[in-house]
Structure formats: C-alpha cells, structure tokens
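Novice: Can you look at this prediction? I've put the sequence above it.
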Amino acid sequence: MADAPFLAYGRQVIEDDDLAAVAQALRADFLTTGPRVAQFEAAFAEKVGARHAIACSNGTAALHLAMLGLGVGPGDVVIAPTLTFAATANCARYQGAEVVFADVDPDTGLMTADTLAEAMTRIGGRPLKAVLPVHLNGHAADLPALKRVAEAAGAPLVEDAAHAVGTAMTFDNVPERVGDCRHSALTCFSFHPVKTLTTGEGGMVTTNDDALAQRVARLRSHGIVREPADFVDPEIGFDGEAPNPWAYEQQALGYNYRLPDVLCALGLSQLAKLDRFVERRRQLAQRYNELLPALAPLVRPVAQPWTSRSALHLFVVLIDFTAAGQTRRQVMEALRAKGIGTQVHYIPVHRQPYYRALYGEQTLSGAEAYYARCLSLPLQAGMADGDVDRVVGALGEVLGG
C-alpha cells in the first residue's frame, strides 16, 4: 500500500461532461451575467423545492446576503451555534450585529431547541433578528423544534446548509429537502470543491419569499435596479414615458457577489449528478459503519439524527484520544504518513481570538466535548469501497500502536 494514492478528507469529482459544459460556456457570448446564471438558479430551486434560488460568489456571500436581506444591523443579535465555520457568525458581524453563540449536542455537534433556548437567556433584552442553525456534516438540524423556539422570540431561521446540498429529512412524517425553506426564511449553500457538488467557488440562497428574493438578488449586484417599473428617479429612467435603454438605479448599498456563467455551467453539470454523488457518499458511509465497530469503544461515528437522510458532506468519528494514549495531532500525522488525510471540523468559534476579545471567555461544554473528540475521515464520491477499508485499517493500526 506504500504507493497507494493520497486520500484527502474531501475532494471534487470532475468528469468529462463537466469539462465539456465549461468549455461550451467559455465559447459563449457571456462569461458572466448571462443566461446560464438564471438556468442554474431555476434548476437548483426545482431540485431543492424552493420558489427562488439566487446564485452568488461563495457560501460566505450567501450568508451575508441573507443578513442583508433581513435587514440585520447594529444593535441586533443573531444566534449561531459555536460548532461551525467562522462565516456563520462573521456574516452578522459584517453588518455590525452581535453574535450570541449557542452550545450544541456533544455527540452530533448540532444546535438543539434546548441549546437555542439557553442561548436566548444571554441576549440581554436586545432584539433577536435571526437564528442560524447549521446542518453540520450534512446532518439536518431539527428545524421544526428550532423554529418553535425562534418564532416565540419573533426571529426567523436562516439555515446554514453549506454542508447539506442533497440532504433530505422527514419531520412529522412529511418528506422534506434542505433548501425548501418550509421552516426558514432563507437557506444558504456553498459549492466549494470539497462539497457534494462544486462550482469551484460559489454559493446559493433559496427562499420562498418573493420580496426577500428580489432584495437578495439586487444586493448581490451593488443594489442596482434595472426594471423601469421600479425606478424612483424619472429623470434618469425615462425619456417622456419611454424608459431609457441604458438606465439603472442604485437604490441600496450592495456588493459584487455575482457568480459567473462559466461557473454556473459547471454547477448545472454537477447538479445533474447530485443524486449519484449523494448515493455514493451514503454507500461509503455504510461501509465505514460496517467496519468501525471493530475499533470501538475508542472510535465511533457521529450518528445521524433519525429525521435526517444526510448527503454526508463529511464523515466524522469521535475518538477517545486520552484512552488511546495519543494526541489528535499524533494520530493525524501518523495517518498522513500512511497516505490518509484527515481534518478537524471545527474549532468552536467562541474560542477564536477575535470573538474571545469581543465577548470574553465562554464555556460551552457540548461544543468543547465534540471538538475534543472529532476527526473527519476521507469521504469523496470518487472513492472505492477499498479506500474505506484502507482508512479504517490504518486508523486501527495507528490507535493500536
């Protein structure tokens, strides 16, 4: 096995039809702000079951656009789980809002109704503008339960679904899909290369609210309005009653968060294969689940909530490093020496120096317990079953050594 290829924890799957789609887009008239953007948005909205989808430059931009769309600003509070990537909290800070970090379940890493309710006790009378549940590792959070708690405080949910494109779930015997926004105002996706489908860099916001969709779409491109019916300055917009063909109005302070046509072409090609990619990830996860009991009790997979049929962006195990007599660094380095890449998802955001300086020291025990044990093993749609056997075998050797 010495010459076996290195297995990263995550990697894109790019096939010949993806290359052909990008090449065709490169030969087209529009490399950006052209027809493939609308095509990708329409196809994605249909796939997840939302009324609207707005493509943008990356997942962080999607989250920021969600905050902009909801009018989050100075003096407001949002609640986000601390067990996530920093962007979930940063998107509110960009707007001058404060972040209250919720703890998570120590075994799943997910924010729960109880941890959300506890976080609400630390708001201190400030207005709660939004709650941002994270579908960690691709596993769906309990949206109905979270919505009940958030709604009682007058706050909408904004789903951080960066890990969860393709995830399905069942609540009250009703099949749903992450992104359909049945319980949330907006859902935000990422198409980074390690995600289940990729556009290189890219993101998407979905919503069922017509006004929110229009606002997010305009803020994605400098807050510019091009529809004559919505112009507010007749001198700029019209020659008599006829609209000026060059006219546009900047009606708000927006950003350049556009996703180019060439990347939307890749997204369309990848989206057509999403079900295959998700099914393959589930098959690989099943193989892990068949083999990992041999390493118990030192190692156990993070369990999926029973409501979630996860797209499995990550395959995470919880390891008792103390009982193994090794640090996580030692385990990761030993695995890397065997050609296996691993990663840690995530350092709790409340422990990051920026947020510690802002809010002081905090103790969130569930997140700390999860972080202390978690390790992301390789999971890619292009992996073979034998690759899983190789990972589990190497992990057993490292922990047994």
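Specialist: Looks like it came in fine. Remember, it's a predicted structure, so these values are computed and weren't measured experimentally.
Novice: Please make it C-alpha for all contacts and neighbour counts, starting now.
Specialist: OK.
Novice: Check the gap between L284 and L291 for me.
Specialist: 11 Å (Cα to Cα, to the nearest Å).
Novice: Equivalent analysis for E249, please.
Specialist: From E249 to L291 the distance is 60 Å (Cα to Cα).
Novice: try this one side by side with the last:
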Amino acid sequence: MKPIPYGRQHITQEDIDAVVETLQSDYLTQGPKVAEFEQAFANYVGAKYAVAVSNGTAALHLCAMALGVNEESRVITTPITFVASANCVRYCGGTVEFADIDPTTALLDIAKVRAILESKPKGYYTGIIPVDFAGNPVNLEEFRKLADEFGLWIIEDACHAPGGYFTDSKGEKQLCGNGKFADMAIFSFHPVKHIATGEGGMITTNDEALYQKLLLYRTHGITRDPQLLQENHGGWYMEMQELGYNYRMPDMLCALGVTQLQRAEAGLARRKGIAKVYDEAFATIDGIEVLGTSAEALSENGDTGHAYHLYVIKVADRKGLYNFLRQHNIFAQVHYIPAHTMPYYRGLGFKKGDYPESENYYAACLSLPMYPSLTAEEQEFVIGKVKEFVG
C-alpha cells in the first residue's frame, strides 16, 4: 500500500489551468482574482465581507489588531488548538488565558470560560477565541450571550470548519464564519485544509468598520482611497496611516482558491461519507473512543454540521498505535499538543496539570486519514490496521 497521510490536497486540471491563466495575466498580486475569491468565499459562508490574507496566522493577527488588542488585553482561548490561536494575542502584547475543554468534544468548555470570567471583575477580560476543532462547530450563539454579558468580543477560529454549521435555538443552521455571533472569523487554506491554495487565509465579518481596518492593516497600513487621504498630491499619492503588514494573498493563489471553492461542497460530502464509514467500523470496538460531536451540530434530519477536517479517535496506547500505523505506511497525526505545555507558554507561568481535560485528551488522541481523495480501499486498510492493533 502506498503511503496514506492524515490529510492532503486534491489538485485537478481545472485548478492548474486557473493558476496558469492568472500567471499569464497582467496581475500576479493585488489584482481581480483576489476580489473574486473574497466575494465567492463570503457568499459561501454567508458573511457580508471577506478579506484574503497570506495565511491563517496572519488572519488571526490582523483580527487581534483590528479589535485593539494591546498590553492591557486579556483573552481566553483553548489549549487544544494550533498555537497561532493564542499567539495572535501575544503578537499584540496581550495576555493569554486558557480554559479547559469539554472531554466529549474537545471544544472550549463554556462552563469553564464562565467560571474564569466570574472569578474577576467585569472588564478584566477582553475577548474569547473559540476554535471549531476538527471541524466540529462551537455553539457561538451561547458564546455570544456570554460575551455580551461580560462585554467581550469573539474571534471564531474556523480554520477546520468551512461549510460546517451548528443549529441555533430557533432551529436554524448557522454556518461557521457567517458573522452572526462572532465579530470576525478566520480560515486557513493550508494544503491539508478543505480548500487548499498552498498558503493563504481569509477573514470574514459583518462589521464594515472592522472590514475597513483589515483592508488597511494587510497592506502596510497604506491607503490610496481619495476619500480617506489626509492630503492628496496627485494620482500617485498614497498614505501610510497605520503600522500594518504585508499580509496580502497573491492572485495566483486566489485563482486556485476560486476553483477549489467550487468543489467545496462535494469535498465536504465526501468527508462526511468517510466519517460515517469510520463511525460504523469502530462503533462496537472496545478500546476505541471516537471524539464526539456536539448536540448543537445536529439538524432536525440528523445531518451533522461537523466539517470533518480531522477524524479523531482516542486509544489507551496512542504512541503504540501511532508507530504501528507508520510501520504500515499510514501516517496518522496528533492534534494537538496542549498549547499551555509548550516551553514558551510554560515560560509565562503555565504548567502541566493546569488543564487536566486537555492533557487527558492529548494523551490518547490520534487523527486518522481524512481527505476527499482517500479511496475506499485505503480507508478499509486503515480500519483493518487500527482494529488489528487494538484487538
């Protein structure tokens, strides 16, 4: 059996043709494909505005900047995430506080967030960054109520969940990144994600003021808009009005994003099909626990809003299974090492034992291969090897 990774991109001839066409056009960056991708993505998630940036980490950083995170800011997020979800606060000089996870879903536990908020006077904390981990959507309606109660903003880290949704209290589907409950949401287009452009990211929001800040910050803080200029010396004139960054996404990657997005629903359906096969295979196997789905991600017809970026199981001998699978060319992966146990965050005062549910999850978790081009034969091979080891 050829190597089976935990995730991988799927590039078609249509993708290649779109990139070649853009390479042969007048624009490689800051051209029309950027706006085309932004509009298409905003439509896909149901948001008013979308801003394409160089990667998901840049998206998080710009969100923190736009919300005014500074040395006085204190922000709560989850330990079970890629470290960028927390690092964006540190980039702006703010303080990170972690809250533990719900052991059933590995999502940020809203009860634990509330306990942290209630331990300090109102105004002590500034914002929350929940993560749609593995593609499982956070119930942002509940987090919005909590945030409003304590005067907080919300950045939704939806890197794992384009096309995912939760069902709100009115029975309506709320797509990840639609901006109804979060101030901003961010996405990543890394090769293992649903939409692969090599590198790239997107910020979505319904707030026009935040949208305008994001546009400014992603391009060095420079504007050429005559309506925003403080002076105007002529057609060449531009002004640097803020300290921004070069976080632009080039046209050729946006061209790839446009064609990838056109297949997003088919890819999501395939991911759900793969997950169903795994679910059925492991349902009665002692020693394998499948990471659960939140109840809010289920619609009335039983469909799940889970976007299945990852398919995570938990086993007692995780390292043994990891090594066994690699011996058979199955390259499963671990997501994630709890952020608070990283040397950098330990240097800020965090320590092992601070968030036991996150650490217990980490000790047992393993992400199995999950990507649309995974064949039925390959998946059955993975299932067979997992069963062989556990049994």
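Specialist: Perfect, thanks for sending it. No experiment lies behind these values; they were computed from the predicted model shown.
Novice: Structural similarity score between the chains, please.
Specialist: Superposed pair, TM-score by TM-score structural alignment, normalised by the length of structure 2: 0.95. Supporting alignment: 382 aligned residues with a Cα RMSD of 1.3 Å.
Novice: hmm, back to that, between L284 and L291 of structure 1, which one's more packed in?
Specialist: The neighbour comparison of L284 of structure 1 against L291 (other Cα atoms under 10 Å) goes to L284, with 26 against 14.
Novice: Please verify my assumption that that one contacts D389.
Specialist: No. Between L284 of structure 1 and D389 there is no contact under Cα atoms under 8 Å: 10.0 Å.
Novice: Residue in structure 2 paired with L128 of structure 1?
Specialist: In structure 2, L128 of structure 1 lines up with Y125, judged by TM-score structural alignment.
Novice: my read: its match touches E72, true?
Specialist: No. Using Cα under 8 Å, Y125 of structure 2 is not in contact with E72, being 9.2 Å away.
Novice: More neighbours: which of those two?
Specialist: Neighbours around Y125 of structure 2 and E72, counted as other Cα under 10 Å, are more numerous at Y125. The numbers are 23 against 12.
Novice: So that one, which state does it fall into?
Specialist: coil (DSSP: H, G, I helix; E, B strand; the rest coil).
Novice: what sits against the residue nearest to F41 of structure 2 when sequence neighbours are not counted?
Specialist: Spatial nearest neighbour of F41 of structure 2, chain neighbours left out: A50 (6.9 Å); criterion: Cα to Cα, 6 or more residues apart in numbering. Residues near A50 of structure 2 by Cα atoms under 8 Å, 6 or more residues apart in numbering: E38, Q39, F41, A42, M202, I203, T204, T205, Y211.
Novice: Which helix or strand contains A50 of structure 2?
Specialist: Following DSSP states H and E, the helix or strand that holds A50 of structure 2 is strand 49-53.
Novice: Can you tell me what sits against stretch 220-237 of structure 1?
Specialist: 56, 65, 218, 243-244, 247-258.
Novice: Kindly recompute the last result at 10 Å.
Specialist: With contact meaning Cα atoms under 10 Å, 6 or more residues apart in numbering, stretch 220-237 of structure 1 is reached by 33, 54-57, 61-62, 64-65, 68, 214-219, 238, 240-259.
Novice: So which of those belong to strands?
Specialist: In this view, the contacts of stretch 220-237 of structure 1 that belong to strands under DSSP state E are I54, A55, C56, F238, A242, P243, E249, Q250.
Novice: Pull the most distant pair out of those residues.
Specialist: Of all pairs drawn from these, the one with the longest distance (Cα to Cα) is C56 and A242, at 32.1 Å.
Novice: neighbour-wise, which of those two wins?
Specialist: C56 (30 against 9).
Novice: how near is the more buried one to T187 of structure 1?
Specialist: From C56 of structure 1 to T187 of structure 1 the distance is 13 Å (Cα to Cα).
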